[in-house]
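**Q** Kindly generate the corresponding structure for this input.
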Amino acid sequence: MTTTTSTTTSRTLSRPDSLRPFTVGAYGFVLLGVGHLALSAATALTAPTPQQRETDRAMRESAFALMGLERTTLDLFNGLSVAMSFFGITCGLLILAAVRHAPALVRHRTAFGWTALAASLAVLAVSVLLLPPPPIIVLTLTSCAFALSMSRAAPPSARGTTTA
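**A** All right, here's what the predicted structure looks like:
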């Protein structure tokens, strides 16, 4: 007589990956910065409409001095626009580097992850109030990606070693 026994292998349910959505959020920041920089360059290279010429003229005529430097409103507008593009690109690239070199910052709920989510949500709020649809769309996706990552991340360890 042959007896067969059945063994059941238990599988541990693994936590969904928190790195992938966080990486998507970081690439969203890079895309936002590159897209904004490209739009600024394209706008500067195209012939302005009569309304744009009038607006540019009015912004050139509106000058102010701050800490000994005289600038026009157009200077300020263009300077902030380009600077924010570079900051968006830089933030995204720094987040990608951190994810690659210190994935525990994302695998656990840390201040690093919460900061990326908070920044994305804050810029999304400003975009909803003041900007056109493209940044609203991209920042909605980045915010959702960072939030999904944080929901998938493990709680911080009791020892506090991963709460950087």
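**Q** switch to C-alpha atoms for all contacts and neighbour counts from now on
**A** OK.
**Q** Which positions within the helix or strand harbouring residue 126 qualify as buried?
**A** Per DSSP states H and E, residue 126 falls inside helix 111-130. For helix 111-130, the neighbour count (16 or more other Cα atoms under 10 Å) marks 112-113, 116-117, 120-121, 123-124, 127 as buried.
**Q** Please enumerate the strands of the chain.
**A** 63-66, 69-72 (DSSP state E).
**Q** Distance check, residue 96 against residue 46.
**A** Going from residue 96 to residue 46 by Cα to Cα, to the nearest Å gives 34 Å.
**Q** Repeat that for residue 152.
**A** 45 Å.
**Q** Which one's more surrounded, the two?
**A** residue 152 (19 against 8; other Cα atoms under 10 Å).
**Q** show me what contacts the residue nearest to residue 74 when sequence neighbours are not counted?
**A** Distances taken as Cα to Cα, 6 or more residues apart in numbering place residue 59 nearest to residue 74, at 4.9 Å, with adjacent residues excluded. By Cα atoms under 8 Å, 6 or more residues apart in numbering, residue 59 lies in contact with 72-74.
**Q** Next, the second sequence, to be compared with the first:
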Amino acid sequence: MNTAIAARTSTGADPVRPFRIGAYGFVVLGVGHLAFVVATASATPTPEQRRADTAMRESTFTLLGLERTTLDVTHGMSIAMAFFVVACGLLMLAAVRHAPDLVRRRTAFGRVSLVASLAALGLALLLLPAPPIVILPVTSYAFALSLRRGAKV
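**A** Model prediction:
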């Protein structure tokens, strides 16, 4: 007789599926942002956008010997963050594929994912346009549901 008992989740449902949904949400958010950047860069700017771009090009600063315009920094940070969001989502998917117990048991892995998603949602509500405000509640709910379904450690 086998005395080993598999870890039981609190509701009987597997927490991996909602976690994957949250991770895919991060990938979609980052890829969508990169697509938006490409579309915006190839579109004809409005007169207001031209004025804003000109003002940002004229505003420069030097940090650690590198001179950059405000436009350079804004675009660079935006694109870099999109890549990091995609990377986080892909790393989450890879980790849960190879070590599903990171999610099946309520570990810091799931809690950090939820906190990051909620923090990004708060920031989106204050400063960002609609797409992240639509996607981040889904990712946050998915990570929270995954934690709820996970077995207590």
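**Q** what TM-score do we get after superposing?
**A** The TM-score (TM-score structural alignment, normalised by the length of structure 2) is 0.92; 145 aligned residues with a Cα RMSD of 1.3 Å.
**Q** just the buried residues of helix 111-130 of structure 1 now: which is nearest residue 134 of structure 1?
**A** Of all these, the one with the least separation from residue 134 of structure 1 (Cα to Cα) is residue 127, at 9.2 Å.
**Q** now the closest one: how far from residue 42 of structure 1?
**A** Where residue 42 of structure 1 is concerned, residue 127 of structure 1 sits at a distance of 21 Å (Cα to Cα).
**Q** same check, this time on residue 77 of structure 1
**A** Relative to residue 42 of structure 1, and taking Cα to Cα, residue 77 of structure 1 is found at 16 Å.
**Q** Likewise for residue 129 of structure 1?
**A** Taking Cα to Cα, one finds residue 129 of structure 1 at 24 Å from residue 42 of structure 1.
**Q** follow-up on the earlier one: would you mind finding the match for the residue nearest to residue 74 of structure 1 in structure 2?
**A** Matched by TM-score structural alignment, residue 59 of structure 1 corresponds to residue 56 in structure 2.
**Q** Burial check on residue 79 of structure 1, number of neighbours?
**A** Neighbours around residue 79 of structure 1, by other Cα under 10 Å: 12.
**Q** Trace residue 88 of structure 1 over to structure 2, please.
**A** That one, residue 88 of structure 1, aligns with residue 85 by TM-score structural alignment.
**Q** Please apply the same query to residue 44 of structure 1.
**A** That one, residue 44 of structure 1, aligns with residue 41 by TM-score structural alignment.
**Q** can you check residue 153 of structure 1 too?
**A** Aligned partner of residue 153 of structure 1 by TM-score structural alignment: residue 150.
**Q** isn't its match right next to residue 108, touching?
**A** No - look at residue 150 of structure 2 against residue 108 with Cα atoms under 8 Å: they stay out of range, at 11.9 Å.
**Q** which residues of structure 2 fall in helices?
**A** 16-42, 47-58, 70-98, 101-104, 108-127, 130-149 (DSSP state H).
**Q** Reformat those helices as a markdown table; add distance to residue 9 of structure 2.
**A** Supplementary listing: the helices of structure 2 in a markdown table, determined by distance: least, Cα to Cα, whole Å:
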| stretch | distance to residue 9 of structure 2 |
| --- | --- |
| helix 16-42 | 11 |
| helix 47-58 | 52 |
| helix 70-98 | 16 |
| helix 101-104 | 7 |
| helix 108-127 | 14 |
| helix 130-149 | 6 |
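**Q** In contact with the residue nearest to residue 27 of structure 1 when sequence neighbours are not counted, which residues?
**A** Excluding its sequence neighbours, the residue lying closest to residue 27 of structure 1 (Cα to Cα, 6+ apart) is residue 92, at 6.0 Å. Each residue near residue 92 of structure 1 by Cα under 8 Å, 6+ apart is listed here: 26-30.
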